[in-house]
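**Student:** After the sequence you'll find the predicted model.
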Amino acid sequence: MNEDNNESGGWACVSLEERALFGEGRDEHRSPHECTKEDMCSWCTMKEETKVHECRNPDLVSMALSGLSGPVEEKQGPCCKFCEMSEEEWEAHREMMLLEREDQRQSEEKKYLEDGIALLGSLKNPGLDAHNKSIDMCIASLTDIFNSDEPNYQNCIYTTTIASVVNSPVVYARSIICVRDITRDHHDGEKRIGISFRGKESGICYRVEIIYSPTRADNLASRIDEVLDANSSYPVSDGVLRGFIKATEFLKFQVCRTGNDGEWDHLCIDPGADFGLWPGDSVAALLMCLHDDLTTALEPAMYTLRGGLPEASKMAFLKGESKLSIHRLMAYEIAYKSIGEATSSMPTDDVLALVSRIKEKLSDPDYAREGPPAEVDYGLLEDEAWEGGHWQ
């Protein structure tokens, strides 16, 4: 029998087995029997009487998918204003709902960014203009990461289900970076903000926890003019100001990376003075460096980040959270091994030249995507199990 038995124009039994089963074959004129709404065979009558009614009510569909309600009651006919609509009316209404749902999805994703900006903005202090500018740099890093890629099931860090529409796939609002207030009562006046995101190529999940003390910031702000005046009197660049910022420690951060079993592993990373005087400068730089973790780890000084990175990126690959191919994953691992050995045995200029060659190759997203890198010496593979090659 046709699947579209509810189409206008009638029912058409095309199965000889069905007609034979119910004893309804050709009519008196030896013509094949065709069912209409007024004259249905026993088979079509039974199918029509037992046909399950699928309610079009979007609220019921959303509640059922979210688990907030039990199974929708099966009925034999129209049960709400949506089910009473004609096919043309329903399709027009459904199209409108799909457009509204897409607007809602985009609005939710935009709100993720707006909420994150507001949380970071709460770390500002009216008496510390330079600090406030460093927080603006953090907001710029957040925005750059947020806009760096289209969020999907693989790279997203936060997901919300959007209202469902009958006979259409579920739609999600996603974000590749998430900012949350994680302050608790026992934090004794501190404000804590957690920023979670993935390495853009590695898929490794990182969390940067910012710890801000409004009281200490107020203490520094109360005498910042005196500190700046004294700072200008000393030949050492910003030595006085740097000392007071370090003494107050009004803003600090901690970095974690997901371990093999999903736990948070602490990373001892300090970008140092090269990234700026104010601690917010370091946070802004850190966000961008970790988002591009595989490239950042190519820097000779980033030995802490390199430690455990090959293992963490392999786990991200196995969990389906990495965009890397296995060959490109191995290319990075070999590069890290080569840089690590070079820093302990080669002059600085030679190390920098090696790093420059490696960066140039790996900057091509297609490099080592389909096969092993040609520049690598795999001699160690002949003697031992995989220990990595060497970049030539």
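**Tutor:** Happy to help now that I have it. Please read these numbers as outputs of a predicted model, since none were measured by experiment.
**Student:** alpha carbons only for contacts and neighbour counts from here, please
**Tutor:** Will do.
**Student:** how deep is Met137 tucked in, by neighbour count?
**Tutor:** Residues lying near Met137 (other C-alpha atoms under 10 Å) number 18.
**Student:** Make sure Tyr206 is indeed in a strand.
**Tutor:** Yes - assigned with DSSP: H, G, I helix; E, B strand; the rest coil, Tyr206 falls within a strand.
**Student:** Am I right that it is in contact with Cys178?
**Tutor:** No - contact status for Tyr206 versus Cys178: not in contact, 10.7 Å apart, counting by C-alpha atoms under 8 Å.
**Student:** residues near Gly116, how many?
**Tutor:** Gly116 is flanked by 21 other residues according to other C-alpha under 10 Å.
**Student:** Find residues that contact each of Tyr206 and Cys178.
**Tutor:** Common neighbours of Tyr206 and Cys178, counting by C-alpha atoms under 8 Å, 6 or more residues apart in numbering, are Ser196, Phe197.
**Student:** Put this next to the first one:
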Amino acid sequence: MESKHVAGSMPGLTGLRGVAAMMVLLFHVWGEAIPRALIIDVGWFDIRCHVLFSLGWSGVQVLFVLSAFLLSLPFIRAQAGMSVSEPRLRSYFSHRIARVFPAYYVQLALLLGLGVLLSSQLPIQETELLKYLLMLFAPQPLGVGNPALNLVWWTLPIELSFYFVLPLLAFMLRWRWRYVLGAFFLGVMLLWRYAVVGLIQPDEVSLWALQLPGSLDSFGMGVLAALMHVHCVEQGYGKALYLKVLSLALLLALPAYVALFAWMDSQYQQYWSASLIFFTWTPLFSAITAVVVLACAARLNGTATLFANRAVFYLGVTSYGLYLWHYPVMKWLNDYSFIASLEGYRFPWLAMATFVVSLFLAALSWHCLESKVIGWVKARTQAAA
């Protein structure tokens, strides 16, 4: 039986998911349009506007933190005695499969079909088809490596891996184990990344390093944030002081993001090596993001205006389709649309066109497919409970 608390009571988190998807979209468009520095000279210092786009890949970390926060809440509430039992695994996995696979399979079929139509052959090797169906985009030989049809698919098996790991950790999701959990998540991440840098060829480090063990800092921050929210807000332990501290932390989040982005902008060439930034940047970024997640969950002043307004909220509702579709749409627009004939810097036009077309496809995916499947699975699992 589920707790009375539901994700729908946290609309700011839905909007935050949409912001994360937009960050990834703008990052890919900025790269496709030939990356360039966008600097505004303001007296004695420069505003390096391009970091808003060049570091848009960090939207993936936002999605990992947010996913871990929302998925771990029911398990944490059960461990805290706030619901009769933990989520049924059959229901849990049914919902996860319904959320991820249908939209992916439709896109996979469409991209394969277009490939056959345009070139009279499959755009991937037939021997790889099963791996695509299973989302095996892990490094070779375990998977196919970076997916040829849609580059953003590489994150999907990492998310799926966390779905399987989370129930195994359910017994540890208690407030008194928070330090043990934090040490576990950060320790595994550090050991994995250290091993990858030492054992893997430099050109393969990125894909290996970001597999689930190397991304447990982001997922872990989401889990720890969920523990804190349940303990301090939903159970009310020290709630007044917690909200005051959280409000102060939220005020500090923006300058903290600016400092991290400036650091990455100056040291990005050292990333993917045994460097301080490689081991510490994503944990710090994920910790700050966890503050924003907690603020949205607690509905602090200002978060609703930023993340729960109609436009941003709808981006969040359709964010999975926006995430899936923006990359192939961007490639097509840049190569075959009127944008291909434009002179000068293509980024503004390509970003606008990619967003409009991708949002249209994402809306179709949500209203005609995703919401229908999710609703059907939800009705079936509730009837079986």
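**Tutor:** Looks like it arrived, so ask away. Just so it is clear, the model here is predicted, and its values are computed rather than measured.
**Student:** Fetch the TM-score of the aligned pair.
**Tutor:** Between these two chains, after superposing, the TM-score reads 0.20 (TM-score structural alignment, normalised by the length of structure 2); 136 aligned residues with a C-alpha RMSD of 7.2 Å.
**Student:** who has more neighbours, Tyr206 and Cys178 of structure 1?
**Tutor:** Comparing Tyr206 of structure 1 with Cys178 by neighbour count (other C-alpha under 10 Å), the higher total belongs to Tyr206, at 25 against 21.
**Student:** Give the burial count for Val42 of structure 2, as a bare number.
**Tutor:** When neighbours are counted by other C-alpha under 10 Å, Val42 of structure 2 registers 8.
**Student:** How about the contacts made by it?
**Tutor:** Contacts of Val42 of structure 2 by C-alpha under 8 Å, 6+ apart: none found.
**Student:** State the distance from it to Phe53 of structure 2.
**Tutor:** 20 Å (C-alpha to C-alpha, to the nearest Å).
**Student:** Would you map the strands across the stretch 251-392 of structure 1?
**Tutor:** Secondary structure of the stretch 251-392 of structure 1 (DSSP state E, counting those that start in this stretch): strands at 251-258, 264-267, 376-377, 390-391.
**Student:** same thing with structure 2?
**Tutor:** Listed in chain order, the strands of structure 2 (DSSP state E) span 39-42, 45-48.
**Student:** Compare those and give me the one nearest Ala379 of structure 2.
**Tutor:** Minimum separation from Ala379 of structure 2 across those (C-alpha to C-alpha) falls at strand 45-48, 49.4 Å.
**Student:** Against which helices or strands is that closest one packed?
**Tutor:** With contacts defined as 3 or more C-alpha pairs under 8 Å, 6 or more residues apart in numbering; DSSP states H and E, strand 45-48 of structure 2 has these neighbours: strand 39-42.
**Student:** Return the set of buried residues in the strand it packs on.
**Tutor:** Residues of strand 39-42 of structure 2 classed as buried: none (neighbour count, 16 or more other C-alpha atoms under 10 Å).
**Student:** State the number of residues packed around Glu91 of structure 1.
**Tutor:** Counted with other C-alpha under 10 Å, Glu91 of structure 1 comes out at 12.
**Student:** again, but for the one 3 residues further on
**Tutor:** As a burial measure, Arg94 of structure 1 scores 19 neighbours (other C-alpha under 10 Å).
**Student:** Please, which helix or strand holds it?
**Tutor:** helix 87-121 (DSSP states H and E).
**Student:** Could you list the buried residues of that helix?
**Tutor:** Neighbour counts over helix 87-121 of structure 1 (16+ other C-alpha under 10 Å) mark 94, 97-98, 101-102, 104-105, 108-109, 112-113, 116-117, 119-120 as buried.
**Student:** Which elements pack onto that helix?
**Tutor:** helix 129-146, strand 172-175, strand 177-181.
**Student:** Redo those as TSV? Include distance to Glu226 of structure 1.
**Tutor:** Listed next are those as TSV, based on distance: least, C-alpha to C-alpha, whole Å:
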stretch	distance to Glu226 of structure 1
helix 129-146	15
strand 172-175	44
strand 177-181	33
